[in-house]
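[1] only the shape, not the letters, is given here:
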């Protein structure tokens, strides 16, 4: 464990909350950064932040990472040499309706973080990418990708603006690592779920509707599959990578996933069992920007830190449902 604080951007977000908690649990000083936008219910973000407020070693800064001068000053004044950059505008479908939100958060915001890191001697920048960069590869369902998506696969055919911005972040980071010789690691997350999750994710929205007795819309007519990855397993990967930077000037990309894709209908069946209720299902065609399947090859991360996911979908959805019922009583 290195001296000095760790900056976690997006600390009031789903993954950011859990990463900050894990760092605090092991005695780190953590500076959280978040803009608290209203992409989804701000009350959920406030509740996440409340879990962190008051913990020894934690402070939250309300700041837009795309404000390059303000973020550079924060990094400089804090003395932080490690950054876990998780802040971003998420959501594939939202990017179709609000493209300029992605320009600001994901492009200008990422560049702002890179500039702050290179001007302040940051020793390791870990940043969030996405499995969306792999594009649509339906052959994975038919056994054509038996080992899953690998980090060396071509990622030049994004099917959403969100995916395009995440790939652009990777390319910017590769260039900065070579130009300015500070280590960076990009993390391609695969369908993260669990307590304190994002309401725009399918499992969360399905839970809301099933408990309310409302029908759920099943896109792709149920033929999609996702490599659902429980939040604790994601955090294991993030912290493990943070502690193992590449050499100076190095840039590495790692998949963090469950390595076990589950069909959408199987996920719904598992969720119904956890809720004790059956959903009324309305089958819909694929939506623009969606991909048929995701499937993470995690051999590279396993080689680095011995990474192996521990929580399977049945257990993970059960934990989520328990949290959901406690957070939304009645």
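    Perfect, thanks for sending it. Quick caveat: nothing in here was measured; it's all calculated off a predicted structure.
[2] rest of the way, CA atoms for contacts and neighbours
    OK.
[3] helix or strand for residue 246, which one?
    Per DSSP states H and E, residue 246 falls between elements, in no helix or strand.
[4] got a list of what it touches?
    For residue 246, the contact set (C-alpha atoms under 8 Å, 6 or more residues apart in numbering) comprises 183-185, 252.
[5] most neighbours among those, please name it.
    Ranked by neighbour count (other C-alpha atoms under 10 Å), the contacts of residue 246 have residue 184 at the top, with 29 neighbours.
[6] next one for the comparison:
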């Protein structure tokens, strides 16, 4: 399983060289050791530019401008992995991972509003107001980890590409209500809706059919678990 990556600095070439070197090292190890399966973290961002709301693995990936170098590398990693393993007995598995959040994530992460919001609540501060009707694909980290584990240990996998997420979007209103259920003394405001329309999310029908995976955490259970985890862990 190759899930590693670095944080881009000012030089994109340096970032791509670092992450590509790490990926190629892992591929060399997989081929040398003759492992049965090589799973690599791809991204929900690969689908950027698709007009659909529910993103499935068989959608052609468009050419698009990506908001972050990490997404660009994740998209490039897919054909690198599949071509590097051609002619070997190592099965590639491309993990298009959704908006995962939870324990061990940077508590002030810019990639998800949830940990910083809950961090403010736990400090007794009023968290920043979130747009009422905004939503995002959302998967709690323990669920994402279990899905990836199932994909790497399943006796057989009939596909190469798998979406990894909860299979449904979560709105800011649902998230804030879940936080209030745990810490009702902190009232977080919601900004008026911006009528952004439905949020795109990952379809996990293939993941469920091939591994039996179903999420154990809805947003209420995820928030309660994360708040409990954060009270005894700094990150």
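    Received the coordinates, thanks. This is a predicted model, so every value here is computed, not measured.
[7] trace residue 154 of structure 2 over to structure 1, please.
    Superposed on structure 1 with TM-score structural alignment, residue 154 of structure 2 falls opposite residue 244.
[8] ugh, wrong one, residue 143 of structure 2
    Matched by TM-score structural alignment, residue 143 of structure 2 corresponds to residue 233 in structure 1.
[9] the helix or strand hosting that match vs structure 2, average distance?
    Following DSSP H and E, one finds residue 233 of structure 1 within helix 231-242. Mean deviation of helix 231-242 of structure 1 relative to structure 2 after superposition (mean C-alpha distance after the TM-score superposition for structure 1): 1.6 Å.
[10] now do the helix or strand just after that helix and helix 231-242, the angle between them.
    Downstream of helix 231-242 of structure 1, the first helix or strand assigned by DSSP H and E is strand 251-256. Per axes from the mean of the first three to the mean of the last three C-alpha atoms, to 10 degrees, the angle that strand 251-256 of structure 1 makes with helix 231-242 is 160 degrees.
[11] counting by contacts, list what strand 251-256 of structure 1 packs against.
    Strand 251-256 of structure 1 sits against helix 161-180, strand 184-189, helix 299-305, with contacts defined as 3 or more C-alpha pairs under 8 Å, 6 or more residues apart in numbering; DSSP states H and E.
[12] how much space separates the match of residue 154 of structure 2 from residue 190 of structure 1?
    Applying C-alpha to C-alpha, to the nearest Å, the value for residue 244 of structure 1 to residue 190 of structure 1 is 21 Å.
[13] which one of the two has more residues nearby?
    Between residue 244 of structure 1 and residue 190, residue 190 has the larger neighbour count (other C-alpha under 10 Å), namely 25 against 12.
[14] please enumerate the helices of the stretch 201-330 of structure 1.
    202-212, 231-242, 264-275, 299-305, 313-327 (DSSP state H, counting those that start in this stretch).
[15] now tabulate these in a markdown table and tack on distance to residue 172 of structure 1 and mean neighbour count.
    What follows is the helices of the stretch 201-330 of structure 1, written out as a markdown table (distance: least, C-alpha to C-alpha, whole Å; neighbours: other C-alpha atoms under 10 Å):
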| stretch | distance to residue 172 of structure 1 | mean neighbour count |
| --- | --- | --- |
| helix 202-212 | 30 | 18 |
| helix 231-242 | 19 | 21 |
| helix 264-275 | 34 | 18 |
| helix 299-305 | 22 | 16 |
| helix 313-327 | 34 | 17 |
